[in-house]
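# Need coordinates for the below:
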Amino acid sequence: MIASDAAVSQDVDTALGDLQAHLNLIFARTRSLWRESAVRVHPDLTVGGYKLLTFIDRAGTANAHELAERFEMDKSMVSRQVRMLEDLGLIESRPDERDGRLRVLSAMPAASEALVELRREHATRLRAVIGELTPDEVSAASKAFRLLAEV
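Take a look at the predicted model:
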């Protein structure tokens, strides 16, 4: 390897190290934001339940099988979380019209309203943070995150 190649390789390694460090900070902040958001929806809502609730709300409806697949969770764990969400009055469950063995889950109106407000606040925070970026820089960041999500 020639000297310029070694320098480029070292620069790439340094940049990747910085990227990994920043991703770790983002993940830590995300976990904290999930905890804060879950408590705002309901004081007894867990982070796991919050993630399932947000998925159900965005999708409109879901079933336990979809949740287990999407979140790579054991069906018994999903079942416990769904039961907790029902007990807290955050979702309702009804028989699937096409397959009576399945239950269709949907967010209750009050839960949906709380999530709309949280999303609005999160979007405002995000806009404030990325306000100094150009639209092209935001697009580049979005592309990078999309590619990282596919790894």
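# Could you use CA atoms for every contact and neighbour count after this?
OK.
# Tell me which residues touch the most centrally placed residue in the chain, please.
The centroid of the chain falls nearest to residue 51 when counting by Cα atoms, centre = their mean (6.2 Å). By Cα atoms under 8 Å, 6 or more residues apart in numbering, the residues touching residue 51 are residue 34.
# Would it be right to say that it lies in a helix?
Yes: per DSSP: H, G, I helix; E, B strand; the rest coil, residue 51 lies within a helix segment.
# how near is it to residue 86?
Per Cα to Cα, to the nearest Å, residue 51 is found 14 Å from residue 86.
# likewise residue 22?
In terms of Cα to Cα, residue 22 sits 37 Å off from residue 86.
# One more, please, to line up against the first structure:
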Amino acid sequence: MTDDRSQETDQDEATLGRIETEVALLMRLGEATRRATGTAEHRVLDRAAYVILRYLDSAGPQNVSALAARLNLDGSTVTRQVSAMQRDGLITRTPDPADGRGTVVSATLTGRQRMAAVQAARTRLYGDLLAAWSPDDRDSLADLLHRLNEALDARNRRR
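Here you go, the predicted structure:
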């Protein structure tokens, strides 16, 4: 019995090691692919602006502290990013009606258009990369990545 448990533990440890390696490679290769992609659509937004605009697109206008909390970032970091995005015409800030000291951030038409262009370019890229995969495999990958992101998000929220 102990031998079986020891084998299961060793196998589980090896699997977790493979997962760690593959996630590290995914992050590195994803960033390298983004930088190396020649199309302009991939470059119309930096990564931080894209993530903020994607969240605003799905959740609607947010105050900076809610945005920081949702994205697991420091408030001062989000404030700097939002300021740069406002200068670039990607977002607008209005006084927060619930808290006079804060502001509510909304995506502008320009911000939404740039975000949509990056999203479409990335979707085409993944379509090309995964063209040989079956629809079931692509669906499984999407489900598993979603579960991984939910687990990472839940862990970050507990901290």
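# Show the secondary-structure elements that the lengthiest strand in structure 2 is packed against.
When structure 2 is parsed with DSSP state E, its longest strand is strand 99-107. If you count contacts as 3 or more Cα pairs under 8 Å, 6 or more residues apart in numbering; DSSP states H and E, strand 99-107 of structure 2 packs onto helix 47-59, strand 62-63, helix 64-70, strand 91-96.
# Now that strand on structure 1. Mean distance?
Compared with structure 1 after the fit, strand 99-107 of structure 2 shows a mean deviation of 2.2 Å (mean Cα distance after the TM-score superposition for structure 1).
# Residue 89 of structure 1: what's its closest spatial neighbour, skipping adjacent residues?
residue 108 (7.1 Å; Cα to Cα, 6 or more residues apart in numbering).
# quick one: that neighbour and residue 87 touch, right?
No: the pair residue 108 of structure 1 / residue 87 is not scored as a contact, 11.9 Å apart, by Cα atoms under 8 Å.
# which parts of the following helix or strand past the longest strand of structure 2 are buried?
Counting by DSSP states H and E, the element after strand 99-107 of structure 2 in chain order, helix or strand, is helix 109-129. Of all the residues in helix 109-129 of structure 2, those buried under the rule 16 or more other Cα atoms under 10 Å are 111, 112, 114, 115, 116, 117, 118, 119, 121, 122, 125.
# And the residues you listed, which is closest to residue 42 of structure 2?
Distance ranking of the buried residues of helix 109-129 of structure 2 against residue 42 of structure 2, using Cα to Cα, places residue 118 first at 5.2 Å.
# So what does the closest one match up with in structure 1?
Under the alignment (TM-score structural alignment), residue 118 of structure 2 maps onto residue 118 of structure 1.
# Is that match in contact with residue 38, as I believe?
No: using Cα under 8 Å, residue 118 of structure 1 makes no contact with residue 38, being 9.8 Å away.
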